[in-house]
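K.L.:
task: produce atomic coordinates for the following.
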Amino acid sequence: MPKTEKRSMSWLLQYLKPVKGRLALLMVMLLTSTGLQLLNPQIIKRFIDTAASGGVLSNLFQLAGLFLVVAFVNQLITVAVSYLGNDVAWRATNRLRGDLLKHCLRLDMRFHNVKTPGEMIERVDGDVTSISNFFAMFIVQVVGSFVLLAGILGFMFSVNVPIAIVMTVFTLLSILFMVFIRNLGVNSSKNEREASASLFGLIEERIAGIEDVQANGHVPYVMNRFYRTMRVVFQKGRKAWLLRVIPWNTTVILFALAVTAVLLLGVHYYMQGIISIGTLFLIYQYTQMLNDPIEMLGDQVQEFQKAKSGMLRSRELLSLRSEIENGREDQLPEGPLGLEFKQVNFSYNEDKPVLQNINFAIKPGERLGIIGRTGSGKSSLSRVLLRLYNLDSGTIRVGGTDISDLTLPALYRRVGMVTQDVQLFDGTLRDNLTLFNQDVSDQIIKETTDRLGLSHWIESQPAGLDTHLKAGGSSLSAGEAQLFALTRVFLTEPSLVILDEPSSRLDAATESMLQSAIDQLMKQCTGIIIAHRLATLEKVDQIMVLGDGKVLEFGAREELASDPASHYARLLFTGREEELA
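P.N.:
Below you'll find the predicted structure:
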């Protein structure tokens, strides 16, 4: 077995360790089932020989009754084996699904920017399902098939050596051929999975943007893309299937030759009186039984090729490492945190800088307002502060500590962010506010919303905190979603909070309510407010104006407002003229 294959199997078998007790029980049941399968032809042989020799009728009834009992018990064990095999497979691979999902959630944003959610669902679930299907039947069919083959061939050598040799040659040729070509369809199966992942990614993206697609009349274009992608899936799937069925077709041909040879020999020995009619039936029955495990092995070679492609893709995903390395510092100073950017440079792509030589500092408890045109780098500044991306160069310090030296949990415990787009999960209002943290009591939620002046909003919901929300936020208006996000951040009691365009989609009344909540939040922490509306920045201490990723201006708000030559003053003047107009 190649080293890569050994490593793949060794890696996968570690997920079977927690279910080793069930595996042991499964093996016992398999051996029992195999023994019963070998026993029934023996009962039929004795029944035929007894009947042919004019035996006692009561003996025939006993043999018939024994046959029925053995067959019934074997069926019960077969059902139990199938259930237990699937149970073991899903328990093991569910741990793998969990590891893959956790790993994906820990990867940096550069990875997620090039991978669609639909594609990742296929990687986490689709690939692992192919492994699970293989696991479920591998123990039941592959192990059981080898045990059954050994039992059949071992017994046949005690009945008739020439016939046993023919059956053994057929078995060895079939197994050797399947081993030889077991990897024939792996690459094609991997390509098939990749095409399937692309299809799911396409569907997810287009459904997510259904409003834009319909509003702009692009349904025909989307359907054309869908048909072309489906064609690729079909073509790669057909090629993979044709390669995977080669083992099965080969075993069918070998089995036809083996059956012909065995039956000719059996009839020859019967005509010469060497074996009885019951023994001839036994040989025929065991030959037929021999085909079942061979066919099962052929089927499992197909499943193995799909499973191996899933293993390779899963290992490939788990081998990816985030560019964001966890620091070792786990503590920050108590209270509001100061913030310093020193010679910070950042770009999403090497040829297009987004932030260039950013330098500024704010003291603990101060409020910084950031303004600038779309694409000036405002949101990028908050992303590098939260370590969603690594800096190209420079240093960011929070509370005097370089953020690259901090553990990510330590940073996220003390730094909160309210974005324009609020992510909601399918669950209760309570679960969405606490992000499923059971340690946050209803009393804490009530106290927090009271301080923010938002308790009446929660009380107005149909079932209060037990109100069920739909994933995606369609059950909340834009204003409610912003208030919701602010409450969620406030519950974490941050020492530094970033508000990214908090009032960009709100009406005047909701904006006033939101501003009151922000004032309450800012009393206990340092604040950064990224805004388009200048009115949102009336209570900040410092102003920073960004343009093309550079700091065009930084200073106290009142000083900049009173300086006619400043960018901020000109923006204020332009804004007032527009209001008067």
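
K.L.:
hey, let's count contacts and neighbours off CA atoms from now on
P.N.:
Fine.

K.L.:
am I right that Glu325 falls within a strand?
P.N.:
No: counting by DSSP: H, G, I helix; E, B strand; the rest coil, Glu325 is located in no strand; its state is coil.

K.L.:
need the contact list for it.
P.N.:
Residues counted as contacts of Glu325 (Cα atoms under 8 Å, 6 or more residues apart in numbering) are Ser404.

K.L.:
next structured bit after the longest helix along the chain?
P.N.:
Of all segments of type helix in the chain, defined using DSSP state H, the longest is helix 57-106. Using DSSP states H and E, the next helix or strand after helix 57-106 towards the C-terminus is helix 109-114.

K.L.:
what does stretch 273-281 rub up against?
P.N.:
44-49, 266-267, 269-270.

K.L.:
mind checking how far that stretch is from the chain centre?
P.N.:
Put simply, stretch 273-281 sits 58 Å off its chain's centre (Cα atoms, centre = their mean, to the nearest Å).

K.L.:
now the helices for the stretch 451-581 of the chain?
P.N.:
In the stretch 451-581 of the chain, the helices defined using DSSP state H, counting those that start in this stretch lie at 455-459, 478-491, 508-522, 557-562, 567-580.

K.L.:
for comparison, sequence B:
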Amino acid sequence: MESAATATSAKAGNIFDWQVLSRLLVYIRPYRGTFALLIFLTIATAVLGTVRPFLIQQMVDVQISNGDWPGLNRMFAWLLGILVAHTGVSYLQTYYGGWLGQYIVRDIRVDLYQHILNLRLQFFDRTPIGVLVTRNISDVETLSDVFSEGLAAMIGDILQLVFIMAFMFYIDWRLTLVSLSVIPPLLLSTYVFKEKVKKSFQEVRTAVANLNAFVQEHLTGMGIVQIFGNEEREFRKFEKLNQEHTRANIRSVLYYSVYFPVAEVLGAIGVGLLVWYAAQGQIEGTISKGALIAFIMYNSLFFRPIRQIADRFNTLQLGLVSTERLLKLLDSKEFIPNEGTRQPATLRGEVDFRHVWFAYNEPEWVLKDINFEVKAGQTIAFVGATGAGKTSIINLLSRFYDIQRGEICVDGHDLREYDLKALRRHIAVVLQDVFLFNGTIQDNITLGDQSITEEQVWASARLVGADKFIERLPGGLQYKVMERGSTLSVGQRQLISFVRALVYDPRIIILDEATSSVDSETEEMIQDAIEKLMQGRTSLVIAHRLSTIQKADRIIVLDRGEIKESGPHEELLRLGGYYAQLYQMQYLVSEQ
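P.N.:
Okay, here's the model as predicted:
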């Protein structure tokens, strides 16, 4: 933690993290023409914004002093034209800056979400969802300001300073030096301000991520919070996180409230010194009235971009902080390697685990030297205590995780030889905890696959008996399912997940506690559908209710990641081992 903090502090000390900035600029390439136009408009705005004081100086010292009214009218026409042009160019600069920012944000968000979709499940096991939401929404949105109000605008401010100084030196170098005398303390205060605000921005982003993670997690688990009467304690936790977020923001507000008054005071001192020195020049006749007027205007123009540069710099810094977080996520290589080329149109469904060792975190082995073979069309059931490794086996077969030792084969070929999408297309998984998206029932079944027709959906629904309750819902398949299917019963959600699995016509079926959350009537209906479904398909079943797996071709008993017993139901009962004891316990409970 200390080294990470040191590294963050070191980065905060840099004016720019050019490596991060260069990665960000890659997203400008598709919009090079618009970016070039934006730079041109920025330069034009800087030039047009600095010409006016010079024209006024010429009008006072030349046309007005000499009584040249036709010339004065021409200069006034030029001045009016420049004002109109400056307004138009400023409008275009603001529009194209915002346009560019929004399109770049769109591209970054698409890349980021596509990257997240392909990360392995192990990444999500240890990363709070709220943090990922912050990265994909809040952090990405911050980047739009980098292009619309940060980078291009800062370039414009710097160019404006350059043009102002050029005009000032051209008019009178002595007044220029007097005006610039307050620049050193202003630069010093700007540097200190930049350092403090960069650190506070990092704290703000961290606090936002923590808040998002907390709120997302507790809204999802609100039922548990209320069931156990934990509202007050959770509220106090939220208050603490919210207070940290508030303190981080107040610190940044404090730095702004100190810096800008200091900049205003220094600007006022600069004007005072300018007037004092120019007054002596007026008395001595060495400084014209037009020069004094122009310098007062330039002095105001000069300090405005300096203050804006500090503000825009911090906009850029905030964007770079967000970019650094996004790039860290984009650079994560936690993918399941997909180098396989096998894309079979169908599978026989043979599964073979050969001396498989697996751990989520080595060396804490979850599975130890697992060996079993499943013939095509067979039904294999797994039983064992919680944590025995049953769910890990089905996760490995779907290749959500990769094993450390051994080999897992499907149809005689190592899983790694298959293209991931092609492999998973032939494997259907029905979990105990059914997740439904906010959308229609049909969308939740097809998952947006346009090749699946409504007739196929109804055919699968009839197979598991889900058609009856779907038909009773308003709109049928077009019934709107709320988030996580909150308007449906547990049994109805389970049936929909069954239809979702069946509609893809898989060769391998995985049922992870698929009937443990439904009532006896629904379970009987599902068991009947399962028997029809399993004909000609390989099935791997995990169940606590041993009554549901008695017809399995083989039952594998797992304990602490090892296979303790294996065989048909009757054979395991005759052994009188772990399975027999478990069966007797459930039988006695059911009798009571």
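
K.L.:
superposed, what's their TM-score?
P.N.:
Scored against TM-score structural alignment, normalised by the length of structure 1, the superposed chains reach a TM-score of 0.89; 580 aligned residues with a Cα RMSD of 3.2 Å.

K.L.:
about what we covered before: for the longest helix of structure 1, give me the average deviation versus structure 2.
P.N.:
Superposing on structure 2 and averaging over aligned pairs (mean Cα distance after the TM-score superposition for structure 1), helix 57-106 of structure 1 comes out at 3.5 Å.

K.L.:
apart from its neighbours in sequence, what residue is nearest the residue nearest the centre of structure 2?
P.N.:
Centroid check for structure 2 by Cα atoms, centre = their mean gives Asn136 as the closest residue, at 2.1 Å. With Cα to Cα, 6 or more residues apart in numbering as the criterion, Asn136 of structure 2 has its nearest non-adjacent residue at 6.1 Å, and that residue is Arg109.

K.L.:
so what's that neighbour up against?
P.N.:
Contact partners of Arg109 of structure 2, counting by Cα under 8 Å, 6+ apart, are 136-137, 140.

K.L.:
again, but for Leu469 of structure 1
P.N.:
424-429, 475 are the contacts of Leu469 of structure 1 under Cα under 8 Å, 6+ apart.

K.L.:
which of those does structure 2 keep?
P.N.:
Retained in structure 2 (both residues aligned by TM-score structural alignment, their matches' Cα atoms under 8 Å) from the contacts of Leu469 of structure 1: 424-429, 475.

K.L.:
what is the nearest of these to Phe157 of structure 1?
P.N.:
Ranked by distance to Phe157 of structure 1 (Cα to Cα), the kept ones among the contacts of Leu469 of structure 1 are led by Asp426 at 63.5 Å.

K.L.:
what's around the closest one, how many residues?
P.N.:
Close neighbours of Asp426 of structure 1, defined as other Cα atoms under 10 Å, add up to 13.

K.L.:
that older thread, which ones among the kept ones among the contacts of Leu469 of structure 1 map onto helices?
P.N.:
Leu429.

K.L.:
which ones among the kept ones among the contacts of Leu469 of structure 1 map onto strands?
P.N.:
427-428 (DSSP state E).

K.L.:
make JSON lines from the kept ones among the contacts of Leu469 of structure 1 and add distance to Lys239 of structure 1 to it.
P.N.:
Listed next are these as JSON lines, based on distance: Cα to Cα, whole Å:
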{"residue": "Leu424", "distance to Lys239 of structure 1": "42"}
{"residue": "Phe425", "distance to Lys239 of structure 1": "40"}
{"residue": "Asp426", "distance to Lys239 of structure 1": "40"}
{"residue": "Gly427", "distance to Lys239 of structure 1": "43"}
{"residue": "Thr428", "distance to Lys239 of structure 1": "47"}
{"residue": "Leu429", "distance to Lys239 of structure 1": "49"}
{"residue": "Ser475", "distance to Lys239 of structure 1": "45"}
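
K.L.:
of the kept ones among the contacts of Leu469 of structure 1, buried ones?
P.N.:
Burial by neighbour count, 16 or more other Cα atoms under 10 Å: within those this picks out 424-425, 427-429.

K.L.:
redo these as JSON lines? Include distance to Leu318 of structure 1.
P.N.:
Compiled in JSON lines, these are given as follows (distance: Cα to Cα, whole Å):
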{"residue": "Leu424", "distance to Leu318 of structure 1": "27"}
{"residue": "Phe425", "distance to Leu318 of structure 1": "26"}
{"residue": "Gly427", "distance to Leu318 of structure 1": "29"}
{"residue": "Thr428", "distance to Leu318 of structure 1": "32"}
{"residue": "Leu429", "distance to Leu318 of structure 1": "34"}
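
K.L.:
what range in structure 1 matches stretch 502-518 of structure 2?
P.N.:
Using TM-score structural alignment, stretch 502-518 of structure 2 corresponds to residues 490-506 of structure 1.

K.L.:
now the strands: where do they sit in the stretch 301-450 of structure 2?
P.N.:
Under the criterion DSSP state E, counting those that start in this stretch, the stretch 301-450 of structure 2 contains strands at 351-358, 367-374, 379-384, 405-410, 413-414, 427-430, 439-440.

K.L.:
coming back round to it: if we only consider the contacts of stretch 273-281 of structure 1, which is nearest to Ala561 of structure 1?
P.N.:
Ile44 (102.2 Å).
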